[in-house]
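**Student:** below: sequence and its predicted model.
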Amino acid sequence: MDQKIAHLGKITGKTLLFGGVYSNLQAVEALKQIAEKEHIAPENCICTGDIVGYCAQPEETVQLFKLWGAKSIVGNVEIQLRENADDCGCDFREGSRCDGFSLLWYPFAQSKLSESSLDFLKTLPNNINFKYADKEVSVVHGSYFNVSEFIFKSTDWAIKKPNFEATNSDVIIAGHCGLPFHHQEENKLWLNPGVIGMPANDGSPDVWYAILEDSNDLFNFTHHTLKYNYKLTSKLMQNGLLPEEYSRTIVTGIWDNTEILPPFESGLQGFGIQL
C-alpha cells in the first residue's frame, strides 16, 4: 500500500489523543490549554485527522494547529483539500442529508484556506506508528485500508482484525466515525478517542478526547470530555453559508440524523456514551 508513514519511535509520558477538529477553533484552543495544564508536550499530542471540517474557522484552526506543533495524520478532508477535489471524500451515501450538507461546508472550507495552510496539510502523513509502553501502536483515520471507512464499536472484530495484521500493531488508534469507544479482543485494542469539533450525539455539547499513560511501563488509557466555548462556535457557524443543522448540533449535542450509524449506535442517540 503506497502510504506515507511517520515512524515516531518510542514515546513516553502522558500522550493526548484526539480527532475531528473540524475547523472548530474554540475546541482546539481549549484542548491546547488542557495539554499545557497536564504538561503534555506538543510532540505527544496526536490527531487522527480531519483538522478541517464543518465549523466556521478553517484557516484559523489550521494555523493554530501548526503553531501548536501537535502531530496529525491526514483525514479524508485533508486529502481532498490538498488535491483540490470537488467533494470531502467522506463516503456519505449520495443524496443523503450528510452528503447535502457537505455541498455547503466543504466549498466554504476550500475557499478559506491559504496556500500556507494547504502546504501544511501536504506535509501530513497517512499513518503514524510508535511504541508506547509495551505496545506497538498505529494511528489511522477510518481504517488502514480505507481512509473513509466508518468503523464503530459495534463493527465486527473480523473487519477490525486485518488492520492489526497489516500494520503489525497491538493498538489501532482511529478516528472518522465521530464517536469515542474502545474494543479489546485477542490482546488487541481498537481505540477511538472521539472528536473535538462536534459532540458525540449524546445530548451534551461537550466533546471527547483520550489520554495515554505509561506508569510502571504499562499501557493505560482514559476517555475524557472537553468543555469549550460552544456557544461562540455555534454563533460563528450561523453565517448563511454553513448548514444551520450543524450549528444546532454544536449546542444540543444531538446529530441532525443517524444515517451513518449502525443500529446499535443509532439507538444510543441522546442517551450518553457507553464506555
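**Tutor:** Yes, it's here. Numbers count the residues shown, from 1 in each chain.
**Student:** when you work out contacts or count neighbours from here on, use the C-alpha atoms and nothing else.
**Tutor:** Will do.
**Student:** for the stretch 101-250 of the chain, just list every one of the strands.
**Tutor:** Secondary structure of the stretch 101-250 of the chain by DSSP state E, counting those that start in this stretch: the strands cover 127-132, 135-139, 171-173, 181-185, 188-192, 207-213, 220-226.
**Student:** pick the most deeply packed of those strands.
**Tutor:** Neighbour counts (mean count of other CA atoms under 10 Å) averaged over each of the strands of the stretch 101-250 of the chain peak at strand 171-173, with a mean of 26.
**Student:** who's sitting farthest from the centroid in this protein?
**Tutor:** Distance to the chain centre peaks in the chain at Asn216, reaching 28.7 Å (criterion: CA atoms, centre = their mean).
**Student:** list the contacts for that residue?
**Tutor:** Asn216 makes no contacts at all, as judged by CA atoms under 8 Å, 6 or more residues apart in numbering.
**Student:** and what of Cys45?
**Tutor:** Neighbouring residues of Cys45 by CA under 8 Å, 6+ apart: 15-17, 35, 70-71.
**Student:** would you agree Asp214 is in contact with Thr12?
**Tutor:** Yes: Asp214 is within contact range of Thr12, at 6.8 Å (criterion: CA atoms under 8 Å).
**Student:** anything in contact with each of the two?
**Tutor:** Common neighbours of Asp214 and Thr12 (CA under 8 Å, 6+ apart) are 132-133.
**Student:** sorry, back to before: now render the strands of the stretch 101-250 of the chain as CSV, adding distance to Asn146.
**Tutor:** Formatted as CSV, these follow (distance: least, CA to CA, whole Å):
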stretch, distance to Asn146
strand 127-132, 12
strand 135-139, 13
strand 171-173, 14
strand 181-185, 19
strand 188-192, 16
strand 207-213, 23
strand 220-226, 25
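**Student:** adding another structure so you can compare the two:
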Amino acid sequence: MDQKIADLGKISGKTLLFGGVYSNLQALEALKQIAEKENISPENCFCTGDIVGYCAQPEETVQLFKLWGAKSIVGNVEIQLRENAEDCGCDFREGSRCDGFSQLWYPYAQSKLSENSLDFLKTLPNNIRFEYAKQQVTVVHGSYFNVSEFIFKSTDWAIKQPNFEATNSDVIVAGHCGLPFYQQEKEQLWLNPGVIGMPANNGTPSVWYAILDDSKENFNFTHYTLDYNYKLTSKLMQNGLLPEEYSRTIITGIWDNTEILPPIESGLQGFGIQL
C-alpha cells in the first residue's frame, strides 16, 4: 500500500497514547499537563488521528498540538481537510444523524483552520511504527487498510488479524471508533486508548487515554480517565453553528445515537466501560 509510514526505531520510557482530540482544546490542555506531570516527553506522546472534529476550537487545538510537539498520524478528518474535500470522510451512513451533524461541524472546521494549520496537517504520516519493550508497534487510525473502518472490541478477530500480518506487528494501536478497549489473542494485542475529545458513551463526561510503561522490562499498558473543563467546552460549542446534540454529549457522556455501534457496544450505553 502506498502509505507514508514514520518508522521511529526503538523507543523507551513511559509513552502516552490517545486519539480523537476533535477540536477539544480544553481536553488537550489537560492531557498535555498529564504528560508533563508524568515526565513523558512530547516524542513519546502519540495520537491516533482526528485532531480536528466536533468541538469549537479547531485552529487553537491544532496550534497547541503543534506547539506541544506530540506526534500524530492522520485521521480521516485530516485527510479530508488537507485535500479540501467536501465531507469528513467518516464513513457515516448517508442520511444518518451522524452524517447530518457532520454537515455542520466539518465546514465549520474548514472555515476556522489557517494555512499554517493545514500545512501542519499535511506533514502527518498515515502510520507510525516503533519498537517498544521488544514489541513491534504500529499506530493506525481505523485500520491499516481503511482509515475510516470502525473496529470495536466485538469486531471479529479475523478482521483485526490481517493488520498484524500486513505491518509485521505485535501490537496495533488504533483509534477512530471512539471507545477504549483492548483485545489480546496469543502474542498479538489490539489496543485502542480511547479519545479525549468526546466521552465514551458511558454516562460520564470524563474521556480516555492510555500509558505504556516498560519500567519492568515488559510491555505494560494502562487505560486512564481524564477530567477537564468540559463545561467550558460545551458552552463554546453552543455557538449556533455546531450540533447542539454534541454539546450535550460533552456534559452527559451519552452519545446522541448509536448508529455506528455494533449491538454489544450499543447495549453498553451508559453502563460504563468494560476493560
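**Tutor:** Yes, it's here. Here the structure is a predicted model, which means the values were calculated and not measured.
**Student:** need the TM-score between these chains.
**Tutor:** Put the two chains on top of each other and the TM-score (TM-score structural alignment, normalised by the length of structure 1) is 1.00; 275 aligned residues with a CA RMSD of 0.3 Å.
**Student:** please enumerate the helices of the stretch 151-275 of structure 2.
**Tutor:** Per DSSP state H, counting those that start in this stretch, the stretch 151-275 of structure 2 carries helices over the ranges 157-167, 230-237, 244-252, 263-267.
**Student:** closest to Ser96 of structure 2 out of these?
**Tutor:** Nearest to Ser96 of structure 2, of all those, is helix 244-252, at 14.0 Å by CA to CA.
**Student:** what is the orientation angle of the closest one with strand 207-213?
**Tutor:** Counting by axes from the mean of the first three to the mean of the last three CA atoms, to 10 degrees, helix 244-252 of structure 2 lies at 60 degrees to strand 207-213.
**Student:** thinking again about what came up before, buried ones from the contacts of Cys45 of structure 1, can you make that a ChimeraX selection?
**Tutor:** Listed next is the ChimeraX selection for buried residues among those, using 16 or more other CA atoms under 10 Å:
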select :15,16,17,35,70,71
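**Student:** show me which pair in the contacts of Cys45 of structure 1 is furthest apart.
**Tutor:** Ala35 and Lys71 (13.0 Å).
**Student:** what's the overlap in contacts for these two?
**Tutor:** 42, 45.
**Student:** does Gly9 of structure 2 count as helix, strand or coil?
**Tutor:** strand (DSSP: H, G, I helix; E, B strand; the rest coil).
**Student:** which residues are in contact with it?
**Tutor:** Counting by CA under 8 Å, 6+ apart, Gly9 of structure 2 makes contact with 129-131.
**Student:** let's see 6 Å
**Tutor:** By CA atoms under 6 Å, 6 or more residues apart in numbering, Gly9 of structure 2 lies in contact with 130-131.
**Student:** isn't Ser169 of structure 2 up against Gln135?
**Tutor:** No: under the criterion of CA atoms under 6 Å, Ser169 of structure 2 is not in contact with Gln135, lying 7.6 Å apart.
**Student:** tally of neighbours for the spatially closest residue to Phe271 of structure 1 that is not a sequence neighbour?
**Tutor:** Of all residues beyond its chain neighbours, the one nearest Phe271 of structure 1 is Asp202 (5.6 Å), with distances taken as CA to CA, 6 or more residues apart in numbering. The tally of other residues near Asp202 of structure 1 (other CA atoms under 10 Å) stands at 20.
**Student:** kindly report the same for Gly203 of structure 2.
**Tutor:** By the criterion of other CA under 10 Å, Gly203 of structure 2 has 19 neighbours.
**Student:** wait, isn't it in contact with Ile250?
**Tutor:** No: in this structure Gly203 of structure 2 lies outside contact range of Ile250 using CA under 6 Å: 9.9 Å.
**Student:** would you mind measuring from Asn239 of structure 2 to Thr233 of structure 2?
**Tutor:** When distance is defined by CA to CA, to the nearest Å, Asn239 of structure 2 is 11 Å away from Thr233 of structure 2.
**Student:** which one's more surrounded, the two?
**Tutor:** A count of neighbours by other CA under 10 Å puts Thr233 above the other of Asn239 of structure 2 and Thr233, at 22 against 12.
**Student:** got a list of what the more buried one touches?
**Tutor:** Listed by CA under 6 Å, 6+ apart, Thr233 of structure 2 has no contact partners.
**Student:** of all the strands of the stretch 101-250 of structure 1, which one comes closest to Cys55 of structure 1?
**Tutor:** strand 207-213 (14.1 Å).
**Student:** mind giving me the packing neighbours of the closest one?
**Tutor:** The helices and strands touching strand 207-213 of structure 1, judged by 3 or more CA pairs under 6 Å, 6 or more residues apart in numbering; DSSP states H and E, are strand 15-18, strand 220-226.
**Student:** nothing else from me, thank you.
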